[in-house]
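A.B. asks: predicted model follows, preceded by the sequence.
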Amino acid sequence: MAEAIAIRNALLQAVDLNITHIWLRSDSQVLIGALSSGRHPIELYGMLSDISTISLFSFISCSFSFIKRECNGLANLHAKACLHSGPNHCNT
């Protein structure tokens, strides 16, 4: 859930900054797989639906890729901070 919140918040901030092309990477294979396939697990359905809608309608291009956790340390810390502070209190 923390990674999904971080991705949604990053997309919303990119929209605010008028970014039109974005490539987001996550160390969550399950999340990247769900976003890539369009199959949203019930526990993440609302969040993944938000991410899909934002990525589809707000960007010329939007990509999601898996990255190993050891290469993604700072983003992982940020995602955990978002989880603890709540989705409405975390800016990317």
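C.D. replies: That came through, no problem.

A.B. asks: please count neighbours and contacts with C-alpha atoms only from this point.
C.D. replies: OK.

A.B. asks: skip ahead from the helix or strand where L11 lies and say which helix or strand is next.
C.D. replies: In this structure, L11 sits in helix 2-16 according to DSSP states H and E. With elements assigned by DSSP H and E, the helix or strand that comes after helix 2-16 is strand 21-26.

A.B. asks: helices of this protein, start to end?
C.D. replies: 2-16, 29-37, 45-58, 73-85 (DSSP state H).

A.B. asks: packing partners of the first one?
C.D. replies: In this structure, helix 2-16 packs against strand 21-26, helix 45-58, helix 73-85, with contacts taken as 3 or more C-alpha pairs under 8 Å, 6 or more residues apart in numbering; DSSP states H and E.

A.B. asks: how about these, which one is nearest A2?
C.D. replies: With C-alpha to C-alpha as the criterion, A2 lies closest to helix 73-85 of the helices and strands packed on helix 2-16, at 4.9 Å.

A.B. asks: which of the helices of the chain is buried the deepest?
C.D. replies: Comparing the helices of the chain by mean neighbour count (mean count of other C-alpha atoms under 10 Å), helix 2-16 ranks first with a mean of 20.

A.B. asks: alright, now check it against this:
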Amino acid sequence: MAEAIAIRSALLQAIDLHINHIWLRSDEQGLIGAISSGRHPIELYGVLSDISMISQTSFSFCRFSFIRREINGLADLYDKACLHSGPSLCNS
């Protein structure tokens, strides 16, 4: 859940910064698969629906890819901060 919230937050921040090409990488392979396939598990349905809608309507180019956790350290820290801080940090 925290990774999905972090991805949604990153998309919203990119919009605020007027970025129209974005490539997000995550170490959550199942989450990337769910985003890419459009099959949203019930527990993540709302957040994944937001991600799909935002990515399709707000960017000229938007890609999601899996990356191993060892390579994705900074994003993992942000993900954990979102999980522990509540909505003020990650739901801007």
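C.D. replies: Arrived safely. In this text, all values refer to a predicted model and were calculated from it rather than measured experimentally.

A.B. asks: angle of the helix holding L11 of the first structure against strand 21-26?
C.D. replies: 170 degrees (axes from the mean of the first three to the mean of the last three C-alpha atoms, to 10 degrees).

A.B. asks: tell me, helix 2-16 of the first structure lands on which residues of the second structure?
C.D. replies: Alignment of helix 2-16 of the first structure against the second structure: residues 2-16, by TM-score structural alignment.

A.B. asks: how about residues contacting the matching stretch?
C.D. replies: Outside stretch 2-16 of the second structure, the residues that touch it by C-alpha atoms under 8 Å, 6 or more residues apart in numbering are 20, 22, 24, 26, 28, 31, 44, 47-48, 50-51, 54-55, 58, 78-80, 82-83, 90-92.

A.B. asks: next one: stretch 32-39 of the second structure
C.D. replies: Contacts to stretch 32-39 of the second structure, defined as C-alpha under 8 Å, 6+ apart, come from residues S26, H40, P41, L48, I51, S52, F64, S65, F66.

A.B. asks: how about the contacts made by the second one?
C.D. replies: For H40 of the second structure, the contact set (C-alpha under 8 Å, 6+ apart) comprises A34, L48, S49.

A.B. asks: I'd like those as TSV, with distance to N72 of the second structure appended.
C.D. replies: Below are the contacts of H40 of the second structure laid out as TSV (distance: C-alpha to C-alpha, whole Å):
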residue	distance to N72 of the second structure
A34	19
L48	21
S49	24
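
A.B. asks: buried residues in stretch 18-30 of the second structure, which are they?
C.D. replies: Across stretch 18-30 of the second structure, burial judged by 16 or more other C-alpha atoms under 10 Å covers I22, R25, S26, D27, E28.
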